[in-house]
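Student: Fold the following and give me the result.
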Amino acid sequence: MSDKYAPPTLPVTFRPGHTRAVLLTAGVAIFLVISGIAMLLEQLGPGDRLTFVITGALIFWVLAQLARVKVVADESGVTVVNIVTRRRLAWEEILQVNLRPGDPWVFLNLSDGTSLPALGIQPGIAKQRAIADAQALRALAEAHSAAPEAQDQG
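Tutor: All right, here's what the predicted structure looks like:
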């Protein structure tokens, strides 16, 4: 599959753009609505209003954390930023890039025998974009894992 696909120029960042836009827009809208309700309800005291505003801010913060996911590829490897974790991988650690039908996001099979979810590439709203991004990351991983072998043989 990656024989037909040339890897993109590095550095490159993969992130679910449509999902990110929806989450951030919803977060702002929810914050504004909850804060607006707090200001319009005359029977609320200052403490109650502050509680409403803080609740709206917390909801926005949670949605912003969901929107921060990404996969950044550069010459030395890949950084996977998920909801609460960030992991740096060397290219040699990535054995396989998988996005199977029905998967919620890309999975990276690693040399230590584990699999790392990469939420920065997810087919939720933009399926074709996620497939193209997964192919690009797969092509990059294959190109960079083949480079040391070519040097060893030469």
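
Student: all contacts plus neighbour counts: C-alpha atoms, from now on.
Tutor: Fine.

Student: hey, where'd the strands end up in the protein?
Tutor: Applying DSSP state E to the chain gives strands spanning 12-14, 70-74, 77-81, 86-90, 94-98, 106-110, 115-118.

Student: Determine the set of other helices and strands touching the fourth one.
Tutor: What it means is strand 86-90. Strand 86-90 makes packing contacts with strand 77-81 when contacts are defined by 3 or more CA pairs under 8 Å, 6 or more residues apart in numbering; DSSP states H and E.

Student: report the angle between the axes of the strand it packs on and strand 94-98?
Tutor: Going by axes from the mean of the first three to the mean of the last three CA atoms, to 10 degrees, strand 77-81 is angled at 50 degrees with respect to strand 94-98.

Student: Which one, of the strands of the chain, ends up nearest to residue 139?
Tutor: strand 94-98 (9.0 Å; CA to CA).

Student: in the protein, which residue is closest to the centre?
Tutor: The geometric centre of the chain, computed from its C-alpha atoms, lies nearest to residue 120 (CA atoms, centre = their mean), at 2.1 Å.

Student: that older thread, closest one to residue 55 among the strands of the chain?
Tutor: Ranking these by their distance to residue 55 (criterion: CA to CA) puts strand 77-81 first, at 25.5 Å.

Student: Distance from the closest one to the middle of the chain?
Tutor: Strand 77-81 has its average C-alpha position 10 Å from the chain's average C-alpha position, going by CA atoms, centre = their mean, to the nearest Å.

Student: and this one, so I can compare the two:
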Amino acid sequence: MAVEFRPRRIRRVAVISAVFLVAVFSVVGWLLTDTPTGVIFRTSDQVAMVLLGVLLAGGVLLLARPRVRADESGVEIRNVVTVRRFEWDQVLHVSFPDGASWARLELPDDEYVSIMAVQAVDREHAVSAVRALRELHRSATG
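Tutor: All right, here's what the predicted structure looks like:
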């Protein structure tokens, strides 16, 4: 059995925010013209404003990137910029500490890896994700 989980709420917020950023920066870029203060905006300034909006939107969309994939052999965690794979025998357990924003894999030597794809704001989705990961861990190590 293989499972895959992604955050839900942050993905919606990130997509809406990215669209908003591109729209606002496009409108601002389009409206840039000569001002009464004597500042002269050229076409390159307008294009740069739109590109700045696209870059900011891309940065916001990175928040929608987290994913966790797990199967009988191990778990792969993709956070905002990193991807790591762990075999189940490397994992002590899957936890979701009180007050934490996301779940985590507990590793030997008091180390842990955050699972940003399983977020507290997703409530029941996060609970089912942690249960599924714990079940895969239990069946692989038990």
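
Student: List the TM-score for the superposed pair.
Tutor: Laid over one another, the chains give 0.88 as their TM-score (TM-score structural alignment, normalised by the length of the second structure), with 136 aligned residues with a CA RMSD of 1.5 Å.

Student: just to revisit the earlier point, could the strands of the first structure be laid out in CSV, adding distance to residue 32 of the first structure and mean neighbour count?
Tutor: Formatted as CSV, these follow (distance: least, CA to CA, whole Å; neighbours: other CA atoms under 10 Å):
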stretch, distance to residue 32 of the first structure, mean neighbour count
strand 12-14, 29, 18
strand 70-74, 27, 20
strand 77-81, 28, 21
strand 86-90, 30, 14
strand 94-98, 39, 20
strand 106-110, 34, 20
strand 115-118, 31, 19
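
Student: Dump these into JSON lines; add distance to residue 20 of the first structure as well.
Tutor: Below are the strands of the first structure laid out as JSON lines (distance: least, CA to CA, whole Å):
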{"stretch": "strand 12-14", "distance to residue 20 of the first structure": "12"}
{"stretch": "strand 70-74", "distance to residue 20 of the first structure": "10"}
{"stretch": "strand 77-81", "distance to residue 20 of the first structure": "14"}
{"stretch": "strand 86-90", "distance to residue 20 of the first structure": "18"}
{"stretch": "strand 94-98", "distance to residue 20 of the first structure": "22"}
{"stretch": "strand 106-110", "distance to residue 20 of the first structure": "16"}
{"stretch": "strand 115-118", "distance to residue 20 of the first structure": "15"}
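
Student: those helices in the first structure, which residues are they?
Tutor: 17-40, 46-67, 127-153 (DSSP state H).

Student: Can you tell me the closest non-neighbouring residue to residue 91 of the first structure?
Tutor: Leaving aside its sequence neighbours, residue 91 of the first structure sits nearest to residue 77 (CA to CA, 6 or more residues apart in numbering; 4.7 Å).

Student: so what corresponds to the one you found in the second structure?
Tutor: By TM-score structural alignment, residue 77 of the first structure lines up with residue 74 in the second structure.

Student: And for residue 34 of the first structure?
Tutor: Looking across to the second structure (by TM-score structural alignment), residue 34 of the first structure lines up with residue 25.

Student: thought that match was touching residue 53?
Tutor: Yes. When contacts are counted by CA atoms under 8 Å, residue 25 of the second structure is listed as touching residue 53 (5.0 Å).

Student: contacting residues for the match of residue 77 of the first structure?
Tutor: For residue 74 of the second structure, the residues meeting the contact criterion (CA atoms under 8 Å, 6 or more residues apart in numbering) are 85, 86, 87, 88, 137.

Student: can you give me how far stretch 86-104 of the second structure is from the chain middle?
Tutor: For stretch 86-104 of the second structure, the distance between its averaged C-alpha position and the chain's averaged C-alpha position is 17 Å (CA atoms, centre = their mean).

Student: what do you get for stretch 111-119 of the first structure?
Tutor: Its chain's C-alpha centre and that of stretch 111-119 of the first structure lie 14 Å apart, by CA atoms, centre = their mean.

Student: do the same with stretch 111-131 of the second structure
Tutor: Shown here is stretch 111-131 of the second structure, whose average C-alpha point lies 12 Å from the average C-alpha point of the whole chain (CA atoms, centre = their mean).

Student: Quote the end-to-end distance of it.
Tutor: Distances were taken as CA to CA, to the nearest Å; on that basis the terminal residues of stretch 111-131 of the second structure are 21 Å apart.

Student: do stretch 109-128 of the first structure as well
Tutor: Distance between the boundary residues of stretch 109-128 of the first structure (CA to CA) amounts to 22 Å.
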